[in-house]
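**Student:** here is the input, now give the coordinates:
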Amino acid sequence: MPKIKTHLWYDQQAEEAANFYTSLFEDSRVTDVITYENAGPEGQTVKIVTFELMGQEYIALDGGPEFRFNESFSLYVECDSAEEVDHYWNKLIEGGGEESYCGWLKDRFGMSWQVVPRILDELLQDPDTAKADRVMQAMLKMRKIEVQGLLDAANAA
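**Tutor:** The predicted structure follows:
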């Protein structure tokens, strides 16, 4: 049975990115680094780095500057608490990352991430549609999703 793996293209930052990501998440590790000398553009060294984030396998390639990440692809981090949201949000934007809206950010390598508290889905699926709509409207105004702000919107009359 075939395996589906996520393949990520970097411009000479594959190993640095893999080491950074695996340092953030428990049960994560770099499993393989293959180096090819004079294989990239203008004779650059190319690395293929295989790593796991919480059991999910990824392959990172030093492919050169031809292709860049964009927001059409992101990694989704579902958090159990406001503290987890803060932890991952702050770590992922440090060193040159950029905040966006609605829980989206780009890390310093250009990878898009969504850092989302689990309670958001619960509140958006509330049978009280007015409550769910207030939560959605509050979330749309946020950069980092603030759990207390969601709860305040849910409980507003």
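**Student:** every contact and neighbour count from this point should use C-alpha atoms.
**Tutor:** OK.
**Student:** need the three-state assignment for the residue nearest the centre of the chain.
**Tutor:** For the chain, the residue nearest the mean C-alpha position is Trp113 (2.7 Å; Cα atoms, centre = their mean). Classification of Trp113 using DSSP: H, G, I helix; E, B strand; the rest coil returns strand.
**Student:** is it correct that it is in contact with Ser72?
**Tutor:** No. With contacts counted by Cα atoms under 8 Å, Trp113 stays clear of Ser72, the gap being 10.6 Å.
**Student:** now the helices for this structure?
**Tutor:** 14-24, 82-93, 118-124, 129-140, 147-155 (DSSP state H).
**Student:** how far does the shortest one sit from the chain's center?
**Tutor:** I take that to be helix 118-124. In terms of Cα atoms, centre = their mean, to the nearest Å, the centre of helix 118-124 is set 19 Å apart from its chain centre.
**Student:** flag every buried residue along that helix.
**Tutor:** Along helix 118-124, these residues count as buried under the neighbour rule (16 or more other Cα atoms under 10 Å): 118-120, 123-124.
**Student:** state the distance from the nearest residue to Gly96 once chain neighbours are set aside to Leu24.
**Tutor:** Distances taken as Cα to Cα, 6 or more residues apart in numbering place Arg108 nearest to Gly96, at 4.8 Å, with adjacent residues excluded. Plainly put, Arg108 is 14 Å away from Leu24 if you go by Cα to Cα, to the nearest Å.
**Student:** this one as well, want them side by side:
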Amino acid sequence: MQKISTFLWFDDQAEAAARFYTSVFADSRIVGTTHYTEAGPGAAGTVMTVTFELAGQSYTALNGGPIFPFTEAISLQVDCADQQEVDELWTKLTADGGEDGQCGWIKDRYGLSWQLVPRVLTELIADPDRAKASRVIAAMLQMQKIDVGKLLDAAEG
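**Tutor:** Below is the predicted model:
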């Protein structure tokens, strides 16, 4: 078991969310499910938690009620190998009620924020040529979904 893992609080969609997320990412699976008992606070027999893995990373989803909704203060960042991966994940994660955001951020249908970051963006903004890095950042700030071609054009000046 992983020592530190991410815990996600849902209203009552923990199981649906876990199934959705494990369908989106390779090397993912549902590990286990617990149910509320007569002790509550949820209705006895309903799903309390779902433990799942995304690309080998452990998560737990809780059906905790509407007390604590997601905000952009926390997001899951995905290292994307290329534009194709960004495009595929953007389409899947925004489907059926998700929302486009700025600078590679999106919200899925459950309200969880994601950052889809092409690896080249990280490399370009870390470039020792600070003028190049600044041009790339300026270009990225104008985007919703990150466009690798436009980042490379900005890097060239």
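**Student:** hmm, which two among the buried residues of helix 118-124 of the first structure are most spread apart?
**Tutor:** The distance between the two most remote of those (Cα to Cα) is 10.5 Å, for Arg118 and Leu124.
**Student:** hang on, the earlier thing: how about the helices of the first structure in TSV, adding distance to Val46 of the first structure?
**Tutor:** As requested, those are exported to TSV (distance: least, Cα to Cα, whole Å):
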stretch	distance to Val46 of the first structure
helix 14-24	9
helix 82-93	25
helix 118-124	38
helix 129-140	40
helix 147-155	42
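**Student:** tell me which residue of the second structure lines up with Ala17 of the first structure.
**Tutor:** Counting by TM-score structural alignment, Ala17 of the first structure lines up with Ala17 in the second structure.
**Student:** now the residue of the second structure most remote from its centre: closest residue in space, sequence neighbours ignored.
**Tutor:** Using Cα atoms, centre = their mean, the residue of the second structure lying farthest from its centre is Glu38. It sits 33.6 Å away. Using Cα to Cα, 6+ apart and skipping the chain neighbours, the partner closest in space to Glu38 of the second structure is Ala44 (5.0 Å).
**Student:** would you confirm that the one you found contacts His35?
**Tutor:** Yes. Using Cα under 8 Å, Ala44 of the second structure is in contact with His35, at 7.2 Å.
**Student:** in terms of neighbours, single out the busier of the two.
**Tutor:** Higher neighbour count among Ala44 of the second structure and His35: His35, with 16 against 13, using other Cα atoms under 10 Å.
**Student:** what sits against the more buried one?
**Tutor:** 44-49 (Cα atoms under 8 Å, 6 or more residues apart in numbering).
**Student:** which of those does the first structure keep?
**Tutor:** Contacts retained in the first structure from these (both residues aligned by TM-score structural alignment, their matches' Cα atoms under 8 Å), given in the numbering of the listed structure: 46-49.
**Student:** output those in JSON lines; the columns should cover distance to Leu152 of the second structure and neighbour count.
**Tutor:** Shown next, in JSON lines, are these (distance: Cα to Cα, whole Å; neighbours: other Cα atoms under 10 Å):
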{"residue": "Thr46", "distance to Leu152 of the second structure": "50", "neighbour count": "14"}
{"residue": "Val47", "distance to Leu152 of the second structure": "47", "neighbour count": "21"}
{"residue": "Met48", "distance to Leu152 of the second structure": "46", "neighbour count": "22"}
{"residue": "Thr49", "distance to Leu152 of the second structure": "43", "neighbour count": "23"}
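**Student:** tell me the one of those residues nearest Ile30 of the second structure?
**Tutor:** Within these, proximity to Ile30 of the second structure (Cα to Cα) peaks at Thr49, which comes in at 11.0 Å.
**Student:** quick one: map the closest one onto the first structure.
**Tutor:** Aligned partner of Thr49 of the second structure by TM-score structural alignment: Ile48.
**Student:** any idea how far Glu66 of the first structure is from that match?
**Tutor:** Ile48 of the first structure is 17 Å from Glu66 of the first structure, where distance means Cα to Cα.
**Student:** tell me the contacts of the residue nearest to Trp9 of the first structure when sequence neighbours are not counted?
**Tutor:** Spatial nearest neighbour of Trp9 of the first structure, excluding adjacent residues (Cα to Cα, 6+ apart): Leu61 at 5.0 Å. With contact taken as Cα under 8 Å, 6+ apart, Leu61 of the first structure is in contact with 7-10, 12, 14, 46-49.
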